[in-house]
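> Okay, sequence plus prediction incoming.
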Amino acid sequence: MSTKQRFVEALMNESLVELQSIPKSDLHNHAGRGGNIRYISEWAHVDIEPAAEPFRSLQDMQQWFVESVKRHCPGIQGYLKRIEASFAQAADDHIERLALSFGVDEVDTLGGMEPFMRIMNEYHRRFAPATQFLPELALDRACNVDEVYNRLDEILAYRWFRSIDICCDEFAQPITSFKSIYQAANTAGLALKAHVGEFGTADDVMEAVEELGLHEVHHGIAAVRSPQIMNWLSAHHIQLNVCPTSNIMLGVAENYGSHPIRKLYDCGVPVTINTDDLLIFNQSISQEYMNLYQAGLMTAEELNEIRLIGLGGVL
């Protein structure tokens, strides 16, 4: 039986166990939040209850994470356990391509690029050796751009990061502030990505892609408000890395049955399905596929096409 047939049958039979055995990708995953709640609960010997209702804001989400999860795994030891959990989750869910994002502050906490790379590579080797690890440098939208730019050569000289992203508050400062950074990242051969169009507008998505030369957009679901912009993204093969449960839990999508990924897919925009912050949203990649299928939003065959996009289009 082909992998496609196995994937389709797993969805039709609603077999999460079988779905977990099939190669998938997770291309939008914040590393310190990418593991399974159960993994951390068992290590910390506590019961961590998943969030019961949508968050009111990113700040509300962060507060829940600190109070419900992070306090049970504090400090460097706790951070490293959460990194371990992210790789262990990738292995458990047969994630073949894993883009984990890390901030400059995380690099500094572990003593700089050399010890940071060594530690992360070791966790990769120990807990998910069969997974292709794609480290992503994540910049806070509110960061001091000049300070980051002045450190960029030092960070990128190691040629370890594979992509760059801008995350957190979409409205903290204009996207154009990051042009010099993205020009340098492009010269260094990184894939150019950014969080945009999660809370903003379709025009924000278009502006970010054009101004920074983005190859991919994290979220980008606001593009559904403009058929013209969706058509442009489709024509230019700009991939949107969509996170369904994150969108629902942050109030930018009502439910799985009406999620914007349907319209994006129908318009020919390349889309992938991702977890964003699994330790917060409590839905694995396999569960995300199952959620969309069970809601009747997409067929098993359509979801398999999305799975293949995440794997680089490999049949």
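In hand now; what should we look at?
> from here on, contacts and neighbour counts on C-alpha atoms
Will do.
> and residue 158, what does it touch?
With contacts taken as C-alpha atoms under 8 Å, 6 or more residues apart in numbering, residue 158 has the following neighbours: residue 113.
> any idea which element it lies in?
Assigned by DSSP states H and E, residue 158 falls within no helix or strand.
> Check residue 85 too.
helix 75-92.
> what's the next secondary structure element after that helix?
strand 95-103.
> other SSEs contacting that next one?
Strand 95-103 makes packing contacts with strand 24-30, strand 132-133, strand 136-140 when contacts are defined by 3 or more C-alpha pairs under 8 Å, 6 or more residues apart in numbering; DSSP states H and E.
> Show me what the second one is packed up against.
Just to be clear, that refers to strand 132-133. With contacts taken as 3+ C-alpha pairs under 8 Å, 6+ apart, strand 132-133 sits against strand 95-103.
> I'd like the next helix or strand past the strand it packs on.
That would be, after strand 95-103 and using DSSP H and E, helix 104-109.
> Neighbours of residue 111, how many?
11 (other C-alpha atoms under 10 Å).
> I'd like the distance between it and residue 50.
33 Å (C-alpha to C-alpha, to the nearest Å).
> and what of residue 197?
Applying C-alpha to C-alpha to residue 197 and residue 50 gives a distance of 26 Å.
> In terms of secondary structure, what does the helix holding residue 85 contact?
helix 37-44, helix 113-127.
> helices and strands around the last one, which ones?
Just to be clear, that refers to helix 113-127. helix 75-92.
> Below is an additional structure, to be compared with the one above:
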Amino acid sequence: MKDFYSDKFIESLKKHDIDKLRTIPKSDLHNHFVLGGSREYIQLQTGIEIPFFKGVLSTMQDMHDWNNMYIGERFNTKEMRKLLIDATFVQAKEDGIKILEIGEDVWGLGEFFENNIEELIHVFEDANQRIAPEVELRLQIGLSRHCDANYLLRCLEPFWGHNIFYSIDLYGDEFTQPIENFIPIYKKAKNEGLRLKAHIGEWGTADDVKRGVELLELDEVQHGIAAVSSAEVIQFLIDNHIRLNITPTSNVKLGRVQELKTHPIRKLYRYGVDVTLNSDDILIFDSDISKEYLRLYDAETLTADELNDIRLNGLRRL
């Protein structure tokens, strides 16, 4: 599969031309919008400077500490939440993103939108049309693994029945509670026609990835890099057409991978796993999509042709 931009993309990588890379269509299917926007736009609008983390984080708590210091309570109002959404579309537009998958955590409906689901949907759609109408918004429902499953089911009631929502995603500490606790939610989400996703295999094992896919009937896994340690799980992902939405710089910054050159995406891709390249948390990791492609090319993790194939895969209709 090739498109009009493939030659330009490959040439831009080889010439290390980040500006041209930003003009070429790409997707971002693993972006947490609170940390997924343009730091320049946020500073311009608020005067708040948000530096990215330059070292390697020792634990998830280190990441939470950074978040509390630079995001924290300053953005916990409706207007600031809307600003972060705007910033994410600004970032996407500047980086040539044509498919952007983002969404609000279910608790945010009450916290920022007075439990008005129509307003929540409007805020995302308005930002999309106002800032980056060329970007396809795939609106996601977010679930925190730290929340009780029955609480989440109650929070989800206003979300059901709205066709605008494309997917559902479970994120947070993989070890907070057993993944089977979320089976009722995912059964309901499947009946609602949502694409089923969850964060697994960033901190856990290859067996955790396989078990999570089987229990929740997942279509996609956010991260899933632990699968690289098991030939059986790799084949399971291939046979069941499970997509892994991978975030390389995030994996390195969180100490899950030692260096980009040996990142699991190389082996997973070359074995035939469906993989995409994504940003995760741009504000903390300095991980916009064009930089991710260029970093992997410079590290010789994958060739320019392979990276172009991954780019096209992210733009593929499922």
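Here it is on my side, so go on. Keep in mind the model is a prediction, meaning the values are calculated, not measured.
> hmm, back to that, just the helices and strands packed on helix 75-92 of the first structure: most buried one?
helix 37-44 (a mean of 17; mean count of other C-alpha atoms under 10 Å).
> Give me the mean deviation of that one from the second structure.
Its aligned residues in the second structure lie a mean 2.1 Å from helix 37-44 of the first structure after superposition (mean C-alpha distance after the TM-score superposition for the first structure).
> Could you check how far the helix or strand following that helix is from the centre of its chain?
Following helix 37-44 of the first structure in sequence order, the next helix or strand is helix 58-68 (DSSP H and E). On the basis of C-alpha atoms, centre = their mean, to the nearest Å, helix 58-68 of the first structure sits 18 Å off its chain's mean C-alpha point.
> Helix 58-68 of the first structure maps to which residues in the second structure?
The aligned range for helix 58-68 of the first structure in the second structure is 60-70, by TM-score structural alignment.
> Now that stretch: buried residues?
Of the residues in stretch 60-70 of the second structure, 63, 66-67, 70 count as buried by neighbour count, 16 or more other C-alpha atoms under 10 Å.
> For the stretch 201-315 of the first structure, which segments are assigned as helices?
202-212, 227-235, 244-249, 261-266, 278-281, 285-294, 300-310 (DSSP state H, counting those that start in this stretch).
> related to what we said a few turns ago, of the buried residues of stretch 60-70 of the second structure, closest to residue 264 of the second structure?
residue 63 (22.3 Å; C-alpha to C-alpha).
> Contacts only, for the closest one.
Contacts of residue 63 of the second structure (C-alpha under 8 Å, 6+ apart): residue 57.
> and stretch 122-139 of the first structure, how far out from the chain's middle?
Distance of stretch 122-139 of the first structure from the chain centroid (C-alpha atoms, centre = their mean) equals 13 Å.
> what's the first-to-last distance across that stretch?
24 Å.
> Provide the aligned range in the second structure for that stretch.
The alignment of stretch 122-139 of the first structure onto the second structure (TM-score structural alignment) spans residues 126-143.
> What lies in contact with the matching stretch?
Residues contacting stretch 126-143 of the second structure (C-alpha under 8 Å, 6+ apart): 85-86, 89-90, 92-93, 97-106, 125, 152, 159, 164-171.
> And for stretch 281-290 of the first structure, what's in contact with it?
11, 14, 16, 19-20, 24-26, 36-37, 50-51, 93, 244-246, 249, 273-275, 278, 303.
> Translate residue 190 of the second structure into the numbering of the first structure.
Checking TM-score structural alignment: residue 190 of the second structure goes with residue 186.
> Not counting sequence-adjacent ones, nearest residue to that match?
The spatially closest residue to residue 186 of the first structure, leaving aside those adjacent along the chain, is residue 192, at 6.9 Å (C-alpha to C-alpha, 6 or more residues apart in numbering).
> element containing the one you found, please.
Residue 192 of the first structure belongs to strand 191-196, assigned by DSSP H and E.
> Mean deviation, that strand versus the second structure?
Its matched residues in the second structure lie on average 0.2 Å from strand 191-196 of the first structure after superposition (mean C-alpha distance after the TM-score superposition for the first structure).
> Tell me what angle that strand forms with helix 202-212.
Taking axes from the mean of the first three to the mean of the last three C-alpha atoms, to 10 degrees, one finds strand 191-196 of the first structure and helix 202-212 inclined to each other by 150 degrees.
> Against which helices or strands is strand 191-196 of the first structure packed?
strand 163-167, helix 179-187, helix 202-212, strand 216-219.
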